[in-house]
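Student: Sequence and predicted model, in that order:
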Amino acid sequence: MEKAGWAYYSSGADDEITLRENHHAFHRVWFRPKILIDVTNVDFSTTMLGSKSSVPFYITATALGRLGHPDGETVLTQAAGKHGVIQMIPTLASCSFDEIIDAATDKQTQWMQLYVNSDRETTKQIVQHAEKRGIKGLWITVDAPQLGRREKDMRSKYDEEVADVQDEDGGEVDRSQGAARAISSFIDVSLSWKDIAWFKSITKMPIVLKGVQRYEDVLLAVEHGVEGVVLSNHGGRQLEFSRSSIEVLVETMAALRARGWQDRIEVYVDGGVKRATDILKCIALGAKGVGIGRPFLYAMSTYGVEGVSKAIQLLKDELEMNMRLLGVTDLTQLNPTFVDVRSLSAHNSIPADHLSLTVYEPMTVPKFKTASKL
């Protein structure tokens, strides 16, 4: 990958503590498997937002695909179609929205992630066009009224053609502080709960709020009649010291079950997912599905469609193996009794993950020149 692409994809906010915590949190959840179960036939297919999926994960929205591969997001589309995986199309894709739709087969399910434009007429046109093109869900990002300080990215200038930033006024683009800031000036900072009713008035697509970080807001989402939420801290790219999604998931499901609301909304999570064991922990705790972003970007950037397809197949193989080892043959059999979460909130108790630490790239240290003698 080019340096600018790696910096944009891999960067987190501030000191990247949240970025690492997203991954580390899964290491504090342990399994409680059953034994002597007939696990000859394992089925890990599921339904998300009413659409069938071959797996309990989806390719979540990630911007600027062409920073990693010349064919951009259509690479993800092709691999998703091959495996029956749902793809979420990003607002800030390098490819046009219609290019990504056209790359899909008739049988594929695609969702749309939306950064809300301060010009609501523009937003309305985007949403209604997506619905006409057959999009099956509107996922509204709610955790980014202002971009986090992603310093790896900010240290590189964004010299590529600007993605569809929805800026019809042709305003100036700030190319001096990385890709993220160059493409996001249009985002509406006034977005609030009162806007949910407006979205429901302009589309019949199911609405999901992406970026919820406390159970109280999940309860509000139920009261506002949205179909789903994504517990997410934006991959550790927004508010530093946000808790991991799986930690928020535990208290969210407890709050929903206490009110008998667990069937009134679908709960999804993303951030830090690298293995099928991570996915199964989320499903056991009550998540409907899991979003995966960076792993597929890296697979795409290195090996194109074959790389993403291989990554999906690896996760499928891991799902089958780990479901057998857990003693379940269907995702509906998973429940909180299969996991021990007593260490989850102990943020200082993390098993060392040498594999992750060897590939993690910290902020580069500047090279100092030796002072010449006077």
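Tutor: Ah, there it is.
Student: drop to CA atoms for contacts and neighbour counts, all remaining ones
Tutor: OK.
Student: gap between Met154 and His23?
Tutor: 23 Å (Cα to Cα, to the nearest Å).
Student: what does Gly235 give?
Tutor: As judged by Cα to Cα, Gly235 and His23 stand 10 Å apart.
Student: out of those two, which sits in the busier spot?
Tutor: Gly235 (28 against 21; other Cα atoms under 10 Å).
Student: show me what contacts the closest residue to that one other than its chain neighbours?
Tutor: Nearest residue to Gly235, sequence neighbours excluded (Cα to Cα, 6 or more residues apart in numbering): Gly271, at 4.8 Å. Counting by Cα atoms under 8 Å, 6 or more residues apart in numbering, Gly271 makes contact with Asn22, His23, Ser232, Asn233, His234, Gly235, Gly236, Ser244, Ser245, Gly291, Ile292, Gly293.
Student: take a look at this one as well, against the first:
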Amino acid sequence: MAKLTGVDIANHNTKESCWVIVHGKAYDVTEFLPEHPGGSKIILKYAGKDATEEFEPIHPPDTLDKYLDKKFHLGKVDMSTVNIEEKQVDPDEAARQERIKHMPALEQCYNLSDFEYVAKQVMKRTAWGYYSSGADDEITMRENRTAFHKIWFRPKILIDVQHVDMSTTMLGSKCDIPFYITATALGKLGHPDGETVLTKAAAKHGIIQMIPTLASCSFDEIVDAADGKQTQWFQLYVNKDRDITARIVKHAEQRGCKGLFITVDAPQLGRREKDMRSKFSDDGSDVQKAGEGDSIDRSQGAARAISSFIDPSLSWKDIPFFQKITKMPVVLKGVQRVDDVMKAVEHGMHAVVLSNHGGRQLDTAPTGIELLAEVMAELRSRNWQDKIEIYVDGGVRRASDVVKAVCLGAKGVGIGRPFLYAMSSYGEPGVCRAIQLLKDEFEMNMRLIGARTVAELTPDLVDTRGLQVHTVTTGSDVLNQTVYSPLTNPVFKARANL
């Protein structure tokens, strides 16, 4: 069969007939336009053109094979006949490349905030906007970090801590230390190999990786990158089509995932202004603009562009459905109330994750660590502490944060953004160093607090009275303040000389 030409594709550049090129193949996406999670405008911008560069970092490579009917797969394209459009020049790109050339040596990163600082300098503006953004005024995102500073240690002395064992189990799987790489979307925004970088680093260090629904790599790519022995969990955004959901869950179980984490705090994605602002160009020629007669659409950012399939009608009545379709432990991720944890116990959940989605959903929602103290008190009062495992995430930047959470009763702690920053800056070696730094800190903290095993990390080793007050400090955390990007106002266009 003869290859299609650039002219063949260019003739189909309207909403009535929309063809695009992805990875050298043509697709008729006309009927898919109304269903695209990011809206039709972003596709129409590439109607009759090569959309690979826009497609690559946001979609897993098997997306079109999975979700676009084969009758709309038009065949290979002779790419020598396709016009290469002049790309809009990012005014910061040359300077960014210079910063990359002069990056600090990996060995100069001594803590997780160092990776965040480097990533801020070397990542593309849009990628940094997506990874670093929080909801609204970002109060919860900052409080996630600050809350850990309100917990103080009460160390024991004269304990023989020559031998320290940091290993534990989470959902029945052994791991070297009680933290895991939690699910984060769009790994290829930070590194061309995406989430597989995290997979390989997790394998080398004996920690668990949670695979995200909205990964840039396909699910199978991530599982195939595993070493065959490591534990992987699967994070699920529930599709409105339950048949699709069931198929995804069963496939994850067949591929060996050991836990199903259902995200329950995102019936609608939060409003993340850094991400949104990075999508709006100063000259008004927004990437979402789509032809004659269309008004400018101020993009909702990368998050909204991939998430409209999520079912806002998900409720407690759906829990039996998940328990029926899988034998994996079922976990609710994003619980933010004590009474909802008690409901989870009553519904037979294996675990919950106390989480506010990294401060990216409802601003001024409670932090996971403050909620943990309340939850464990209630569980113990009912003698239910052994009926469910409690996990927590959000704001972790030091192993001491993990130690505090485990002391309060967490079975494990999820860490997300820091590993993305390490990956974006230094690839797999960066993630490995970040994990090792945390391991070294954890061992040191256990010795200094007087604990020889994870089981000896108990509530009497921490003082939580400071958690009663909500504050968003501006200067007490120097490391965090050097990498936090304040929200900004709209930028005025340059005025012509009068």
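Tutor: The structure has been received and is ready for your questions. Fair warning: this is a prediction, and the values are worked out from it, not measured in the lab.
Student: TM between them?
Tutor: Comparison of the two superposed chains (TM-score structural alignment, normalised by the length of the first structure) gives a TM-score of 0.93, and 360 aligned residues with a Cα RMSD of 1.7 Å.
Student: one step back: what is in contact with Gly235 and His23 of the first structure at once?
Tutor: Joint contacts of Gly235 of the first structure and His23 (Cα under 8 Å, 6+ apart) are Gly271, Gly272.
Student: Please, where are all the helices along the stretch 101-250 of the first structure?
Tutor: 120-132, 151-154, 178-182, 195-202, 215-223, 245-259 (DSSP state H, counting those that start in this stretch).
Student: what ranges do the strands span in the stretch 251-400 of the second structure?
Tutor: Using DSSP state E, counting those that start in this stretch, the strands of the stretch 251-400 of the second structure run over 260-263, 330-335, 351-354, 389-393.
Student: Pro312 of the second structure is nearest to which of those strands?
Tutor: Proximity to Pro312 of the second structure, assessed across the strands of the stretch 251-400 of the second structure by Cα to Cα, is greatest for strand 260-263 (11.3 Å).
Student: The closest one aligns to what range in the first structure?
Tutor: Per TM-score structural alignment, the counterpart of strand 260-263 of the second structure in the first structure is residues 138-141.
Student: same check, this time on stretch 349-362 of the second structure
Tutor: Residue span in the first structure matched to stretch 349-362 of the second structure, by TM-score structural alignment: 226-239.
Student: Please pull up the equivalent of Ala13 of the first structure in the second structure.
Tutor: Alignment note (TM-score structural alignment): Ala13 of the first structure maps to Ala135 of the second structure.
Student: what two of the contacts of Gly271 of the first structure have the greatest distance between them?
Tutor: Spatially, the most separated pair among the contacts of Gly271 of the first structure is Ser244 and Gly293, at 15.4 Å (Cα to Cα).
Student: Have a look at the two and say which one is more surrounded.
Tutor: Taking neighbours as other Cα under 10 Å, Ser244 of the first structure and Gly293 compare with Ser244 leading, 29 against 21.
Student: if we can go back for a sec, so for Leu64 of the first structure, which of the helices of the stretch 101-250 of the first structure sits nearest?
Tutor: helix 178-182 (8.5 Å).
Student: on average, how far is the closest one from the matching bit in the second structure?
Tutor: Mean deviation of helix 178-182 of the first structure relative to the second structure after superposition (mean Cα distance after the TM-score superposition for the first structure): 0.4 Å.
Student: If anything else comes up later, I'll come back, but that's it for now.
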